[in-house]
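Participant: sequence first, predicted coordinates after that:
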Amino acid sequence: MNAKPLLFLSLLTLPCIADAMTLAQAEAALREKNPDILAARIELRGAQGDLFDAARRPPAELSMGSSKISRQQGIGAGPWKDKRVDSTLGLGWTWERGGKRHLRVDGAQARGEAARLDLLDQQREQVFALHEAYFGLKAAQQSLQMADDNRAGSARALAAAERQLATGAIAPIERNRLAVEDMKAEAEARQARQELLDAQTGLALLIGSTQPPEQLQADDPWPQSGVAAELPQDFDPALRADLQAAAARVHAADAERRLARSQRHRDVQLGVEMEREPTDIGGVTWGFSVSVPLAGPDHYRGQILRAEADYDAAVLEQQRSGQLARAQLRQAGGQLEAAGTRLRHYEQRIAPAARQALDGMELAYRRGAASLTDLLDARRTWREAEQERVQALLEHAVALARWQALVALPSPQGT
């Protein structure tokens, strides 16, 4: 067979080349394409549009009409000025009382500020989710690498056992045990490969990537374990975006409450009218009108009660958000300290001890001083220690990202 078709088929069977991505690149893609951040930007645009509506004054009303059109006599002969028709042209205005326009604008501005802060808070939350997904992918990459190395080592050990069995150097039971371990290693490698694909898919969805998820690869190193959970000197929890947004919603609810109360100040309708009636008074006559709604003192009671309830709910939500923020800080600080301690314990004690035990057991097995069972147990213990060390790295990276997200404060004009 020609070598060119074989080369072409071999290229088709190669896996996709992974695209190494730094955490900074992932954050840039997140801010540009993350669906939740895009939705928050759209909500901000809508709130800005509400401000224009709130600032608009009631428009003037133009009215035109004709009356006294007789079915028997008609409208009369001659030009329009000689017709027997009473024609009117009116212009009306609404005089808003009680500062309604100012209160509408105040509430809309507060809601717009809350939407802007919600966007900043959404960015903060999504950056934390990105760190969690990014380092989850890195952990999956390392787990797959360990699984593939274990699979390759198991295959080599099984091949060597086949040769030794043929020469009678080992018993069939030892070869069978190695075959079982090889099948377990193969299953673990398949599971690790699926977990890697899941992690790649999760990261791709988070950053809005359109390329195949299989091409994503986390390239940044693990965070250092010596970071302490200490608050910055100028840190004020009330300046966090979510708490500022809660305060802005209280302001907006207060404006809505005052707007509902202002309904008690009745708006006045003012009008001026121009009338021409040829059969009564020659020429054009003028008139004016004033109208006031005759509403009782309890007419707006329902709106006021609803606005009062919304205000109380906003205040309660603000208090709850503050309590939750303080609890989250305490919890995240403890988790970061615990994760750092656990990581150092694995890196400095457990993992090196497991590696030394495995090296010693392999040497003893080669010299005939240890059984195959002892060797397999040592290998299993080392793999478990390595997997737990990777898990400790992931837990520390996530705990650090959560702490940094909770103490992050928005820039004054940031969006």
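Facilitator: Nice, thanks for sending it over. Numbering: from 1, shown residues only.
Participant: switch to C-alpha atoms for all contacts and neighbour counts from now on
Facilitator: OK.
Participant: all strands of the stretch 151-300 of the chain, in order?
Facilitator: Assignment of strands within the stretch 151-300 of the chain using DSSP state E, counting those that start in this stretch yields the ranges 216-218, 268-277, 281-291.
Participant: dump those to TSV, plus distance to Ile37 and mean neighbour count.
Facilitator: Output for these, formatted as TSV (distance: least, CA to CA, whole Å; neighbours: other CA atoms under 10 Å):
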stretch	distance to Ile37	mean neighbour count
strand 216-218	21	23
strand 268-277	45	17
strand 281-291	49	11
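Participant: let me know which of those strands is the nearest to Arg101.
Facilitator: Of all the strands of the stretch 151-300 of the chain, it is strand 268-277 that lies closest to Arg101, at 14.2 Å by CA to CA.
Participant: before we go on, here's another structure to hold up against the first:
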Amino acid sequence: MRHLLCVVLSASAGSAIAQPIAYTPTLREVLQAVNQSTEVRIARQAQTGAEADVLTADHAPLPVLSSKLSQIDLQNGLGAGDWIGRKRIDKGVGLDWTYERGDKRALRTNAAQRTVAATAAEAQEAVLQQMLTAQAAYYDWLAARERVQLVVSLAEAGREAVRAAQTRLKAGDLSQQDTSRIEIDAARVAADKQSAQLDLSRAVLALSKVLNRADIAAIPAGNIAWPELPNTAAPAAPSTEIGNASAAAAINARADVRAARERINAAKFTLDGAYALQKTDPTIGISFDHYPGTSTRLIELRVQIPLTWGYSYQGEKARAQSDLRQAELTEERVLRDARAELARLYEEADSLTQRTTAFETDIVPRAAQVASQAEFAYRRGALSLIDLLDARRILRTTQLEVLVARTDLAKARTALLLRTAPELLVR
């Protein structure tokens, strides 16, 4: 008995290993997975590089240590004695350091710090863009699974209709032409099943790419659980005063807008740094000389000043001004695109809500009622087969259309939440 129990348990364990449980992700898991995407990691490496630029910018010019041998008399010779202490060679060790004026160090450091802030915001924008792509792939996967379920049930109903038609044909109660029509309609539904399964395979591959996993559930089992999005107050219309204020706050909080503004700040500091180049930086130096026969303790002090004759850094200033103007134009474009996107998201969410509600509360119930009445009338001989097939096709079409409408609405609402209140989805 114990041996039999061990065999059963071993077989069960082997079966479990051979058939691993497919992974069914949630919306939150999909959104969190984008943090490991290649695009996000590239953006974060750009931020790391910008942080390194701050270290590069925030230091003074390094001192320069120099040594020399001079006063080497080739005509009269160097004299007797050792090379270090007695030969007539002027040996010197010097130190030179450039003194920066015009707050150059502070300006370039501030520019680098603003660039860090810009790249950090750009990394956040990269995360959000990947979330928008990921949520679309997630809802496409859910919709594809539900469509397969729907089409499979329709295909089964079509096969039942074909079997019933063939039975009636053998009994002489149905013509060969009507039987062929029913078979053709069932074959069309079976073809739709193949198309739905192909769409599901594509959706699984797309979601697997987002999650970097190969065990995404494909075959639907039971009811498909769609995520419940947070219930938030409906946003005010952008045309109202309150709507404009809320839209402006949402736009100002966007990562791409903040990045564009930080780029402007960095360009301004760079421009100030270009003008600061007009203040020359002297190089101050000191040397200690050892010259046997003259003196073994000589001190040299020196100052070097660059002469900017005929050039006042016009190129650097023009380049910095051009970069600032480009940053300002970029901010203008980003703001324009942000306003347009926000208005589009509001409009899509409102329009798709109305469309989905119309399908769920009116169109689909009426199509189902018409199909049910057509089935009843056809069985009583009060309706032609063509009208029955037409009623069935209308019901199938509306059932698929409501699925598309529900998917589009979920995408639109999630995208709007990601743009206006992402903390409600990812905490």
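Facilitator: Everything's here; your move. All of these numbers come straight from a predicted model, not from anything done at the bench.
Participant: what's the mean distance for the one helix or strand Ala327 of the second structure maps to versus the first structure?
Facilitator: Assessed by DSSP states H and E, Ala327 of the second structure sits inside helix 314-358. Helix 314-358 of the second structure, aligned to the first structure and superposed, deviates on average by 1.5 Å (mean CA distance after the TM-score superposition for the first structure).
Participant: residue range for that helix in the first structure?
Facilitator: Mapping helix 314-358 of the second structure onto the first structure (TM-score structural alignment) gives residues 301-345.
Participant: likewise for stretch 149-157 of the second structure?
Facilitator: The aligned range for stretch 149-157 of the second structure in the first structure is 145-153, by TM-score structural alignment.
Participant: what are the buried residues along that stretch?
Facilitator: 146-148, 150-151 (16 or more other CA atoms under 10 Å).
Participant: so Gly27 of the second structure sits right up against Pro227, yeah?
Facilitator: Careful, residue 27 of the second structure is Leu and not Gly. Yes: Leu27 of the second structure is within contact range of Pro227, at 6.7 Å (criterion: CA atoms under 8 Å).
Participant: which residue ranges form the helices in the stretch 51-200 of the first structure?
Facilitator: With DSSP state H, counting those that start in this stretch as the criterion, the stretch 51-200 of the first structure has helices at 100-167, 172-207.
Participant: packing partners of the longest one?
Facilitator: I take that to be helix 100-167 of the first structure. helix 23-33, helix 35-55, helix 172-207, strand 216-218, helix 241-262, helix 372-406 (3 or more CA pairs under 8 Å, 6 or more residues apart in numbering; DSSP states H and E).
Participant: which residues does the fifth one contact?
Facilitator: With contact meaning CA atoms under 8 Å, 6 or more residues apart in numbering, helix 241-262 of the first structure is reached by 97-100, 103-104, 106-111, 113-115, 117-118, 120-121, 237-238, 300, 303-304, 307-308, 310-311, 314-315, 317-318, 321-322, 409-410.
Participant: then stretch 138-148 of the first structure?
Facilitator: Taking CA under 8 Å, 6+ apart as the rule, stretch 138-148 of the first structure contacts 185, 188-189, 192-193, 195-196, 199, 217-219, 383, 387, 390-391, 393-394.
Participant: and the residues you listed, which are buried?
Facilitator: Buried among the contacts of stretch 138-148 of the first structure (16+ other CA under 10 Å): 185, 188-189, 192-193, 195-196, 199, 217-218, 383, 387, 390-391, 393-394.
Participant: looking at these, spot the one nearest Pro293 of the first structure.
Facilitator: Nearest to Pro293 of the first structure out of these is Ala199 (CA to CA; 64.0 Å).
Participant: what about the aligned partner of Gln244 of the first structure in the second structure, neighbour count?
Facilitator: Gln244 of the first structure maps onto Arg258 in the second structure, with residues paired by TM-score structural alignment. Around Arg258 of the second structure there are 22 other residues, counting by other CA atoms under 10 Å.
Participant: burial count for the residue lying closest to Gln130 of the second structure once chain neighbours are set aside?
Facilitator: What sits nearest to Gln130 of the second structure in space, not counting adjacent residues and going by CA to CA, 6 or more residues apart in numbering, is Val34, at 6.0 Å. Using other CA under 10 Å, Val34 of the second structure has 24 neighbouring residues.
Participant: contacts only, for Val34 of the second structure.
Facilitator: 40, 127, 130-131, 134, 210-211.
Participant: for the aligned residue in the first structure for Glu100 of the second structure, the count of nearby residues, please.
Facilitator: For Glu100 of the second structure, the aligned residue in the first structure is Glu96 (criterion: TM-score structural alignment). Other residues within reach of Glu96 of the first structure, judged by other CA under 10 Å, total 17.
Participant: Glu96 of the first structure and Gln263 touch, don't they?
Facilitator: No: counting by CA under 8 Å, Glu96 of the first structure does not reach Gln263; the two are 9.6 Å apart.
Participant: filter the contacts of helix 241-262 of the first structure down to the buried ones.
Facilitator: For those, a burial check counting by 16+ other CA under 10 Å picks out 98, 100, 103-104, 106-111, 113-115, 117-118, 120-121, 237-238, 303-304, 307-308, 310-311, 314-315, 317-318, 321-322, 409-410.
Participant: doesn't Ala20 of the first structure lie inside a helix?
Facilitator: No: counting by DSSP: H, G, I helix; E, B strand; the rest coil, one finds Ala20 of the first structure to be strand, located in no helix.
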